[in-house]
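Q: Kindly return the folded structure for what I paste below:
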Amino acid sequence: MPHDDQKGSRLSLLLFYFLAFLLLWEWLRPLDRFTDTKHTGFFIVFIGLTFLLTFFRMRWFVTVPFSVLFTLISVHILFYQGSIFDLSWVSSFLQDVYLNITLIQSGLWNDMIPSFRTLLFFVLLWLLVYLLHYWVIYQRRILFFFMMTVAYITILDTFTPYDATYAVIRIVLIGFFMLGLLYLERIKLMERIALPKTSVLKWFLPLSVFILAAVGFGLSAPKSDPAWPDPVPFLKKITNQERVPAGESKIGYGNHDESLGGPFQPDDTPVFTWQGKERTYFRVETKDTYTGKGWIETDTGMSYQLSGGQVENLWFDHKVETERSTVRVKVDEHYGYNHVMYPIGAKAIKPKQAVSLEMNGNTEQISPISEQAGEIRNMGRYTIIYNSPVYKLDELRKVKVRNNSEEYTFSDRFMQLPESLPERVRTLAAKLTQEHDNMFDKVKAVEDYLGSNEFTYETENVTIPKDHEDYVDQFLFETKMGYCDNFSSAMVVLLRSAGIPARWVKGYTSGEYKEAGNKNGSIYEVTNNNAHSWVEVYFPEQGWVTFEPTKGFTNPAVFTSSDTQDSGGSEGSSSPEKTKEEQKEEKKQAEKQKEKRETLESNKPSASHAHAGAGWYGTVAVLAALLLAAVLLYVFRSLWIPIFVVRRWKRRSDQIVFFEAYGALLKQLKRRGLPKRDSETLRDYAKRIDGKYGSEDMSKLTLRYERALYRNEDSVSLWNESRKLWENLIKRRWS
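A: A predicted model of the protein is given here:
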């Protein structure tokens, strides 16, 4: 640190640190809008505390342990369960770190797990705090970082959904105040003067008036329309859309569904393989609260342990006929989640590894118990015994939609709708269902409407709703194109608007056929492309029934009439009025249609954009690595720049090399915090340098330099005599 008389008052330092903190905060604000980065509060607190420790001049043996401890605690809270004092999670964390280092070495940036990305991000923020500390306190400059921040925010405003209107205003205010105040500090240092508070105030007040007036004028001035066209379509055109557009992500499962919409990029990264005799959907969790932008779980619910892996029947009434089935699952070793993927009706889950399971009572997600969660990267191999339901259409059609005054046998959270839901959504729901007198036909009417030619399955040209737009309303009335999240969310909202309880479910489809297998069934492979969302509807005295509104996908549920079965997952192929011959023919046609749809399903991407973020994760990781490398090169420039300087001038023997080399030495000394003062002669400066480090090297070199400069002695001869002395000085590590 510089001496106190060179730093100004402690109050000024605190103000500089505070403004630097606000400027760095602007880099974190947009992350939860265009990436899957959540819980940015941890990062904000981290940089704030790091700035405070730096302000109070805490030594490295305090700041380093604190930063490491804060990082580990944050990673534990975000990604691991159980007590932090149970150090068993540390072993799992270190294994993850080792695995991710090998992934980096292999160039598999997108496969890094979230906990390791978070660790890297904490390290990056730590280095940025140090860099800002050096710029502000030592160099008294902030223009470069200020311009980087402006460029960063404006690029995000142009190419992502982030609205930077107010961010730019905040950055301009913070940046101009810092530029003005730091310039005053540089004047005080160069002139070696101590200004009274009144003089500082005379500087500060006009500066504040000027900045506030400029910002006010910019806000109030009329704005003309853009003179240039939107650059995004142009960039897509010249690149032939080979790159993923801004806001586009790779598909796959993720934890965050709060903000749905936008395009996605296919990703065939394996998730798991399974063996069984019948195709089925694999559930991960359900969400009950629609916000207008996406889905959240307002009440995480109580988790209860599955004794011996036995799962309580939460889905069907005892009247529903079921068929016993078994699937054997093998999760890919790189899959970064430890939840169980299971079919509806799961009865028993038998992991190969010794792990106890628990189920969340609200989301119905099954995962290792809290005490073991940190030790389990994913579930590996496990077997599921489940009861596959066979619904009777006659029984389902007996169920009537109850009046609003009547309550269902469970909480009304499956009837929730946001107050901001546009009225035209409710009107459409009433129009679609008004001609039917039972719940099943009303549900099928909504499902058939979403499967009609009015809607298009689309993964690329999918928009993100603006702040004032509702996600479902935009899909139903504006774009009418999207993927599974659009279709499934729209169906749940329409059903709830019609008084029918429904919920949003996400997980995976059955994937693609891989090989014949053995007596246990065929083997299928599920990739990130098969991540999917669908709908479950509650029928009193029947239970939860699966529906599939997304075009091109086949409902895995089985419906039967009183006479025959239809395993195609549709309404059913028969009715009591039709003859058995007609029923058989329709059954054959339904089976053919099912085969076509399954073929289409196996070839079409089917995941939700909201859970994806791997594409952005990879981009952010690459940018973070490049920024980290740039920061390290800048911070340690005093180590590597002299090497290039020596190589540049060491072997030259011309008339001007001595003068250029001496100037390069002065520049290196300034970079190391030892600049020549304006009031000093070269000899005075050389004596100060020698006196500080107890040598005479700088004085000897300076005398020879002056002989060449002022006496016109042979500079080549003097340089050859001084070459080694100059090299030792410029390579010396000044502390």
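Q: From here on, just use CA atoms for contacts and neighbour counts.
A: Noted.
Q: Help me confirm that Ile730 comes into contact with Pro642.
A: Yes: taking contacts as CA atoms under 8 Å, Ile730 lies within contact range of Pro642: 6.2 Å.
Q: To check against the first, give me the structure of this:
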Amino acid sequence: MWKLPKGLEWLAALFLFLMLREWMLPLKELTDTGNLTHFYYIAAGVLLLDLVVRWRWLTFPIKVAAVLWLLYSQFFVTPFFDTEWIKEIYLRIMHDFPLILQQNWTEMSPISRNGLFYLLLVTLVSLLTYLVLEQRQGLWFVFLTELYLAILDTFMPYEADGAIIRTLAIGFLLLAVTHLNAMQKVASVAGKGQLTVWNSLIAPMLIISLTVGIAYAAPKKAASWPDPIAFLTGKETGAGTSYMKKVGYDNNDDRLGGPFIQDDTLVFIALTNEKTYWRGDSKDLYTGVGWQKGSREYEPILEPNQYQWGNILYRNMEMKQVTASLEFKGGEPFSTIFYPGQIKKLTHYTPQNATLVYDKQNQQLEVRDGKINLIQSQANQKQTITVPNTMLMKLYNYRLEAEVPVVSEKALTNAGTEYPEEIKKMYLQLPKNLPPRVRELAQSVTKDAATPYQKVRAVENFLRSSGQYKYETKDVPVPKQGQDFVDHFLFESFRGYCDHFSSSMAVMLRSVGIPTRWVKGFAPGTRTGDDGNGREIVEVRNKDAHSWVEVYFPGYGWIPFEATSSFISPVRVNYDLNTVEQQQPTAVPNLGQQNSPDRGDGRLDELEGEDGNTSRGFAIPWEVWAMIPVLLAAGSAIVWKRRRSLTVWWIHRQMSTQQDSRYAEKYKLLLRLFENVFTNRHQGETLREYVNRLTISGDKRQDLWYLTQLYERVHYGYKDMEEKAKTIANKMIEQLSQQLKP
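A: So this is what the prediction gives:
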């Protein structure tokens, strides 16, 4: 029943476990798997059983029992020897069995999903143990592991550089050990011979360590081929890229910028009584290249249709009640809830088992796949709590009740600067290496503004209306490595889209002490009709993905502002300043006293020439003018030197376009070829005299003589050629023409 593995077999099993570990490590980053310990236990346990048990079929009950124990430790608090938990597992599996056949994994219970995955992992490890360790078929597994890691590194947000190097070293060592183990079995050795076998491992280990180490540590030239996935998926985020992305809503904003192409894919259709922003998420941490989330506070919502939100964004303002029904049609539904203004209620959603995780700091709603039970240990006692599932879910339709503010200009002007400490801590953050000229520009733009509201309007007007910054989606450069995203837009590129404008407004306002955050979602969309009851039918597409800013005003909350020049803010504003205040208009940047930054040798003027906004023409340097005659002379010399070759090429091209029935024209072209390749025909010289004078081989002369006689018969005798003779003549012309080269 038992067998005692040898040292090489233990070593091979260790290397195989390390290879399996490389398959499991990406799960922690690419999925919601928080702990891989259970997977390691299964892989190590199966390897151990298959090593020490002689008959593999005997290990099956032990492996199943281990899977049951793992499920028990995860989901149950009843005594282990109580059969109730086994019955519960059996009932869950029977209930989920039709879902397994339908491959509807998201609707299955966590117990069934985990159990199925554990059994699949047990089966795979057992099969690999047999094929790799016993049958010595390990090369394909090493290759498959490298391919798996390469695909993850290319297509997924997973850095597999180290994993690929480790797998290469471990894989070669695994092959070497299994090969030596097989040799040891064929030619058994004892005593010093055992030491010889182990010594034979030193050479491959040194070679593998040396080659892999040098390859990893040696300086390497940067990739000459760009990442192809940037072009295929439009998700390139590397610095310096110029590949087109597709516009659309994306949760990853770690690195902004780069060109994109418009995408008209339909995302959802909304029926609403107010066209406004569709808010998805906000972010507070500006990194210099993009936006991330800082500290967060989450609230689980197990019954969303019974939950009521308070004034999460706006306070002490006039509100308009909004109702909206969203149905995701053409595009892929999102796990984020998009809502107008501030959400109050969420109902009539599908699937109905959805739960929510509410990010209270950023007012984001993330949809989860139902509920799960977790076991918590407190004071040596276990208790079960119900929380939203860790797996995301996508809603296909839902109904919203919300509020949008009617912003009082007078109230915001008088709001003051009594910001709470937690607001200042989170929403005045800026990178330490932010270039000083960004702050200086913000101070210059807002120097005539007396209140925060006037400063906000001054920065907004500067970005939207100063004429210095152009909305552009295709010809959009990316900052160099280490260069600040906002600084690059404000002082070098002068062109971009909503991410550039909104990020610049947020950073500029923060630099003058006004709490601001970056918000994203969708623009209002396109009206396509109405339902006859005062509600509009709106189509929102990928091209409507948008970002804007929210500015905090004490006592009133987060008010949205629009910095992008080509977008109109949908926020309702009540211009209720009194007469005296109306005579003091909102501050705008003093562009007359501000030095216009260098645009890069008129590059932006050239781009904006079609809009008639250029202030100076583009001057061609004198060096370019001087090069033009030189290039023309060089080109003419090359053409003159190769004139015969070009003439022959042109005659060949004309002959290829002539029809076979036009023998006389093809013969004349052939004669021109001979004249260009050999010698010209003298004035008054007959065709026969010219053919006799040519210095050519006998075969060519005979063929040309035959073709000349045919031409004379057709041209002077007015006789038609027979089809057979015509076919032969055309073949002879083709052969002769191919042999003639200058």
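Q: For the stretch 251-400 of structure 1, just list every one of the helices.
A: Assigned by DSSP state H, counting those that start in this stretch, the stretch 251-400 of structure 1 shows helices spanning 370-373, 393-396.
Q: about what we covered before: now for Ile730 and Pro642 of structure 1: what residues contact both?
A: Common neighbours of Ile730 of structure 1 and Pro642, using CA atoms under 8 Å, 6 or more residues apart in numbering, are Gln668.
Q: The stretch 351-500 of structure 2: strands as residue ranges?
A: With strands called from DSSP state E, counting those that start in this stretch, the stretch 351-500 of structure 2 shows them at 355-359, 364-368, 371-378, 381-388, 397-408, 470-471, 495-496.
Q: residues in contact with the first one?
A: Contacts made with strand 355-359 of structure 2 from outside it, assessed by CA under 8 Å, 6+ apart, are listed as 296-304, 364-371, 388-389.
Q: now that strand and strand 381-388, what's the angle there?
A: 90 degrees (axes from the mean of the first three to the mean of the last three CA atoms, to 10 degrees).
Q: Just give me how far strand 355-359 of structure 2 sits from the chain centre.
A: The chain centre lies 26 Å from the centre of strand 355-359 of structure 2; the measure is CA atoms, centre = their mean, to the nearest Å.
Q: Just want the angle from that strand to strand 371-378.
A: Using the same axes, to 10 degrees: strand 355-359 of structure 2 against strand 371-378 is 60 degrees.
Q: again, but for the second one
A: Using the same axes, to 10 degrees, one finds that strand 364-368 of structure 2 and strand 371-378 are set 100 degrees apart in direction.
Q: from the middle of its chain, how far away would strand 364-368 of structure 2 be?
A: For strand 364-368 of structure 2, the distance to the chain centre is 22 Å (CA atoms, centre = their mean).
Q: I'd like the strands of the stretch 351-500 of structure 2 as TSV, with distance to Phe172 of structure 2 appended.
A: Conversion of the strands of the stretch 351-500 of structure 2 to TSV gives the following (distance: least, CA to CA, whole Å):
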stretch	distance to Phe172 of structure 2
strand 355-359	46
strand 364-368	43
strand 371-378	42
strand 381-388	44
strand 397-408	52
strand 470-471	54
strand 495-496	49
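Q: Average offset of the strand or helix carrying Thr145 of structure 2 relative to structure 1?
A: Here Thr145 of structure 2, judged by DSSP states H and E, is contained in helix 139-155. In the superposition with structure 1, the average deviation recorded for helix 139-155 of structure 2 is 5.4 Å (mean CA distance after the TM-score superposition for structure 1).
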